[in-house]
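Asker: Task: produce atomic coordinates for the following.
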Amino acid sequence: MRPIVSQGPVHFIGLSTPPNALQATRILAVRHGETAWNRDTRIQGHTDIDLNEHGRWQAARLGQALRDEPIAAVYSSDLKRARDTAQAVAERHGLPIHTHIGLRERGFGRFEGHTWDELALRYPTETLAWRKRMPDFAPPGGETLVQLRERVVAAVEELAQQHLGEQILLVAHGGVLDVIYRAATRLELQAPRTWQLANAGVNRLLWSPEGLSLVGWGDVSHLQVGDDEDVLDERSA
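Answerer: Now for the predicted structure:
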């Protein structure tokens, strides 16, 4: 899967015509840095896991990469792995971090803390429904994809409306970024995912009253990734 990195003329995927810059908000959307549970392909969901050493390195690299970006505000999920990633950027700009529960990862309920293999043994039927991306399926005690989409899109719209003509940073999670990508490209929730959700990767979008549009996706050049170890998908969210 090759990243979509904007270079040269910008094409807005998802909009019929480019929006007026003063009536739009530029968004930098970033997934948190790596955690030990990412390494283990263990479901995190709402479980509050710290960044591991590599994740802290990724966050530092992210902060350096975005140091010259004009960022008006920094928003983050209230979970530590996202907050600590956001902090690496916020401190470079002298900005506070505003947490928003709408940017939290999907709630996975009883799936949380288990690896894929463990889930297949404990919850075979539920795991199959999850892997098929059934929009109305909820892990026991968790959220459906439909609920996640409604929550995330509402949060992004709420925050973007406050910063028309500006650029903001949103630091969140794999499942959240997956929903944002689908909203920007008008893809269905059940469509197979063919794009990366890289830890500490930079994704660029535009919000206008017409909706979200995609500008660039999956930029990990600041991480100098040589293999797939830093590119983990929503399976380890």
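
Asker: For the rest of this, base every contact and every neighbour count on C-alpha atoms.
Answerer: Will do.

Asker: any idea which helix or strand carries the most centrally placed residue in the chain?
Answerer: Residue closest to the average C-alpha location in the chain (CA atoms, centre = their mean): Leu177, at 2.9 Å. Leu177 is located in helix 174-185, with elements delineated by DSSP states H and E.

Asker: Mind giving me the packing neighbours of that helix?
Answerer: strand 25-31, helix 145-161, strand 211-219 (3 or more CA pairs under 8 Å, 6 or more residues apart in numbering; DSSP states H and E).

Asker: and this one, so I can compare the two:
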Amino acid sequence: MPTRVVLVRHAQSEFNARHLIQGQLDPPLDDVGLEQLRVGAPRAASEHSDASRVYTSDLSRASTTARAIADALNVDVIADVRLRERHLGNLQGLPRAELKDAEPSAYAAWKSRDPNQTIPGGGECGREVDERLCDFFREIARDGPQKVIAVTHGGVLGRVFSGGRNGDEKRLCGMRRGVGNLAECVIDVDVDGSWRCEYATWASGRFLESTALDADDASSRAALSGAPLACPSRASRASASRSRVRVHADASDDLARKATVLTDDLKAMKTTMPTIRRVVAGNRNDLKALSLYQDALEGKVPTDYDDVSKLEKTLDDLASYVEQRAEEEQFWANREGKVTSSVVDDTNLTEDEKREVASILGNVVTWGVQGATWNALILLIGFVSLVTFVLPNQ
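Answerer: You can find the predicted model right below:
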């Protein structure tokens, strides 16, 4: 039997809130992230109470998240550098919206589909991330069938998503989903280090769903320490609700800006508004998500915890779609560039390659001329037949 690994993305960090690229920089969790832990860590522990261990990236945003879950499970935390975020070189610390202009070569390398493409400034290539992940999975699978939790990062989860042996099942996601903070992704790992993804439940945000939110501050702290939960009073639930609204109100303006930036990016890619709305509403035609998105474009942002969480998830999905479109455009631009440079700048071609290109172009011209000649001949025959046989009989 394979080893089941529940991969969890860390809670929200200060850089997440400011839309800065993190890579292997080490910003701490912000107030929203700490609130996410107080709500979601006990739920994660309850859902996976049979997990024997909790592994974590050694970066603080992940290790703080892992510690909260492990305390609720009453198990140890094991830090492992192989779960670190991908090193993003010169992009680290920059605002996401400025990457393309500030570091064009590093940005292009980051978006490249070539697994061997390193990012300038000491960044990793995708293959290096894959290798350390495979090595980690191989090691834990050698201990025999079990369930473990591993807290890691969005870029790492992107590599896991792409590398599943059952990649033909990605369609179960409906689209490539963005992985929100404290979302879970489940995989089954074999002894050779390969894995299969549970694509149907990929990026589940159930730890932060509304059913997990009816706990006041004191009972949340008790849950994180492993103590039994007391039933909160109506007054304490109201107090906790106000606290959650206060925490998320500061992030709301960022959400409105993010919605506008993403929409502008898609419009620049000549994506129509009906298509954008379909991405937002998803396969289930989520009208609530669509309504929140349209309000955000007008600067109207929610303060209710559930609505903020839904809008965050909606924008994560939209960001993933933007990234996917950008990757596709980059792929075709690179391909077109290679073809053009091969024809125009023939100094890179050997003599044999030059003759081959000339032959191909010559054939294209010949086929074009021959095609035009045959078309003209057919029209001429038709005209002669009309004049000779049809018109005299009228």
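
Asker: Pretty sure the residue nearest to the centre of structure 1 sits against His32.
Answerer: No - look at Leu177 of structure 1 against His32 with CA atoms under 8 Å: they stay out of range, at 10.4 Å.

Asker: circling back to that earlier point, what about the helix holding Leu177 of structure 1, how far off from structure 2?
Answerer: With mean CA distance after the TM-score superposition for structure 1, helix 174-185 of structure 1 departs from structure 2 by a mean of 1.6 Å once superposed.

Asker: would you list every one of the strands in structure 1?
Answerer: Assigned by DSSP state E, structure 1 shows strands spanning 25-31, 73-76, 97-99, 167-172, 202-208, 211-219.

Asker: which one of the helices and strands packed on helix 174-185 of structure 1 has the most crowded surroundings?
Answerer: strand 25-31 (a mean of 26; mean count of other CA atoms under 10 Å).

Asker: residue range for that one in structure 2?
Answerer: Using TM-score structural alignment, strand 25-31 of structure 1 lines up with residues 3-9 of structure 2.

Asker: contact partners of the matching stretch?
Answerer: 62, 140-141, 144-154, 157, 179-190 (CA atoms under 8 Å, 6 or more residues apart in numbering).

Asker: In ChimeraX, how would I select the buried members of those?
Answerer: Here is the ChimeraX selection string for the buried members of those, based on 16 or more other CA atoms under 10 Å:
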select :62,140,141,145,146,147,148,149,150,151,152,153,154,157,179,180,181,182,183,184,185,186,187,188,189,190
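
Asker: quick one, what contacts the residue of structure 1 most remote from its centre?
Answerer: Distance from the C-alpha centroid of structure 1, by CA atoms, centre = their mean, peaks at Leu121 (28.5 Å). Leu121 of structure 1 makes no contacts at all, as judged by CA under 8 Å, 6+ apart.

Asker: how far away is it from Gly165 of structure 1?
Answerer: Separation of Leu121 of structure 1 from Gly165 of structure 1 (CA to CA, to the nearest Å) stands at 50 Å.

Asker: what does Ile101 of structure 1 give?
Answerer: 24 Å.

Asker: Could you do Ala88 of structure 1 as well?
Answerer: Taken as CA to CA, the span from Ala88 of structure 1 to Gly165 of structure 1 is 24 Å.

Asker: before we move on, what about Ala24 of structure 1?
Answerer: 6 Å.

Asker: go on, Asn203 of structure 1?
Answerer: Applying CA to CA to Asn203 of structure 1 and Gly165 of structure 1 gives a distance of 18 Å.

Asker: looking at the strands of structure 1, which is closest to Asp117 of structure 1?
Answerer: strand 25-31 (24.1 Å; CA to CA).

Asker: Alright, I will stop here.
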